[in-house]
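Peer 1: coordinates for the following, if possible.
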Amino acid sequence: MGLLSKDIRSLDDLLIQGLGELLYTERRISKTLAVLAGKVSDPALRHDIEACQAAGSGNIAQIEEVCRRRDCRPHVTESPAIDGIFISEEELAGEIDDDHVLDIAIAGTVHAAAAYTAARYASLIGRLVGVGRPDCGRLLQAGMTHHQRAAESLRLLAEKRLTPRALAKVGRDPVVVAIAS
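Peer 2: This is a model prediction of the structure:
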């Protein structure tokens, strides 16, 4: 028996465990994003975080629909990976005094959560298609695409807006810094 889940004896058990972990992940992200949105100073970052949070309920509904179609009831399984991403953010945020630097740290955290979650979706989609349930895989496609787009949007926001803003605040020219790197 696993530390956080029951024994996995078959591919079906693995799918059910994966769906339960994805449910936990989406719920954890939604809850945490509400807190993070209140910590940021950049309006574009707040907008991206709130958009991610708004998509969460639709993603959860899709996962639940996959469970209904497969006639399974997944045990919501904690995800040490997603918990670790957010625990790391909490510890780091407590050490940051500058609002612009905090925005970059939070963008990085949300980016990491989105990238991790997109990978979890991709794994489950592949398994579902592999066991002859492409209909269920298609249901999860929107969640995967949402997280992939969110990760890319946050990466670009940090690169093109948040980092230059933080550098300008301390009098460093972002172009000179980029060339020197």
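Peer 1: contacts and neighbour counts: CA atoms only from here.
Peer 2: Will do.
Peer 1: looks like A37 contacts C52 (just checking).
Peer 2: No - A37 lies out of contact with C52 (CA atoms under 8 Å); the separation is 10.3 Å.
Peer 1: number of residues surrounding D98?
Peer 2: Here the number of neighbours of D98 (other CA atoms under 10 Å) works out to 11.
Peer 1: which strand or helix spans D71?
Peer 2: In this assignment (DSSP states H and E), D71 forms part of neither any helix nor any strand.
Peer 1: check G18 too.
Peer 2: Using DSSP H and E, G18 maps to helix 11-37.
Peer 1: list the buried residues for that helix?
Peer 2: 14-30, 33-34, 36-37 (16 or more other CA atoms under 10 Å).
Peer 1: burial check on L139, number of neighbours?
Peer 2: Counted with other CA under 10 Å, L139 comes out at 18.
Peer 1: please provide the structure for the following sequence as well, for comparison with the first:
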Amino acid sequence: MGLFSKPIKTLDDLFVHTLQDIYYAETQIAKNLPTMIEKATDPQLKQGFQTHLGETQNQIKRLEQVFQMHGQPVKGVTCAAMDGILEEAKEVMSDVEDKEVLDAAMLSAAQAVEHYEITRYGTLIAFAKQLGRQDCASVLQQTLDEEKATDQKLTAIAESKVNRKAA
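Peer 2: A predicted model of the protein is given here:
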């Protein structure tokens, strides 16, 4: 059975497992964002993290809605990828003393998180559509759109000042 809580035999099983994976990931992100908010010194970056914490909390609620719509219990499964991304971010953050370099490091870590989320939500939407669950796909699409917008905002913050200050 491997890392999975139950055997994955069908696309529906894979859809549910992937929902559980991103649910776990989103809850871990929500737990870690307050530390990043606290450590960020760039006001725009700090505000971006605060905004995304609120979005993440709403995204968790949307995932709970999709579980319910799909007749599944709300449950997460350990996401080794997100655990790794967050652990790496913590390690880098603990190694950086310069506040401006720390902002750049946190921004980079946040984009790694966003890119993982974008791939997961895109996959979930494709699975939902294939399973005839346009209702689930529509809810998930709202989150994918937010994740892409957050990634674009982070890129703009990085390119407009944070990376320059860190240099």
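Peer 1: can you give me the TM-score here?
Peer 2: The pair, once superposed, lands on a TM-score of 0.95 when counted by TM-score structural alignment, normalised by the length of the second structure; 167 aligned residues with a CA RMSD of 1.1 Å.
Peer 1: specify, as a residue range, where the next helix or strand after the helix holding G18 of the first structure falls in the second structure.
Peer 2: Downstream of helix 11-37 of the first structure, the first helix or strand assigned by DSSP H and E is helix 43-69. Counting by TM-score structural alignment, helix 43-69 of the first structure pairs with residues 43-69 of the second structure.
Peer 1: past the longest helix along the first structure, which element shows up next along the chain?
Peer 2: The longest helix of the first structure (DSSP state H) is helix 99-130. The first helix or strand that comes after helix 99-130 of the first structure along the chain, using DSSP H and E, is helix 134-157.
Peer 1: could you list every helix and strand in contact with the helix or strand following that next one?
Peer 2: Where DSSP H and E defines the elements, the next helix or strand beyond helix 134-157 of the first structure is helix 163-169. Applying 3 or more CA pairs under 8 Å, 6 or more residues apart in numbering; DSSP states H and E, we find helix 163-169 of the first structure packed against helix 99-130, helix 174-180.
Peer 1: deepest of those helices, which one?
Peer 2: Ranked by mean neighbour count, these are led by helix 99-130 with a mean of 20 (mean count of other CA atoms under 10 Å).
Peer 1: now do that one against helix 11-37, angle only.
Peer 2: Between helix 99-130 of the first structure and helix 11-37, the angle comes out at 160 degrees (axes from the mean of the first three to the mean of the last three CA atoms, to 10 degrees).
Peer 1: correct me, but A113 of the first structure touches G84?
Peer 2: No - assessed by CA under 8 Å, A113 of the first structure is found out of contact with G84, at 9.7 Å.
Peer 1: now do the SS call for I96 of the first structure.
Peer 2: Here I96 of the first structure is recorded as coil under DSSP: H, G, I helix; E, B strand; the rest coil.
Peer 1: that one and L102 touch, don't they?
Peer 2: Yes - using CA under 8 Å, I96 of the first structure makes contact with L102 at a distance of 6.0 Å.
Peer 1: distance from stretch 15-31 of the first structure to the middle of the chain?
Peer 2: 11 Å (CA atoms, centre = their mean, to the nearest Å).
Peer 1: what does it contact?
Peer 2: 5, 52-54, 56, 59-60, 63, 67, 72-79, 82-83, 113, 117, 120-121, 124, 127-128 (CA atoms under 8 Å, 6 or more residues apart in numbering).
Peer 1: out of those, which end up buried?
Peer 2: 52-53, 56, 59-60, 63, 67, 74-79, 82-83, 113, 117, 120-121, 124, 127-128.
Peer 1: what residue is smack in the middle of the second structure?
Peer 2: The centroid of the second structure falls nearest to E117 when counting by CA atoms, centre = their mean (4.4 Å).
Peer 1: counterpart of that one in the first structure?
Peer 2: Aligned by TM-score structural alignment, E117 of the second structure pairs with T117 of the first structure.
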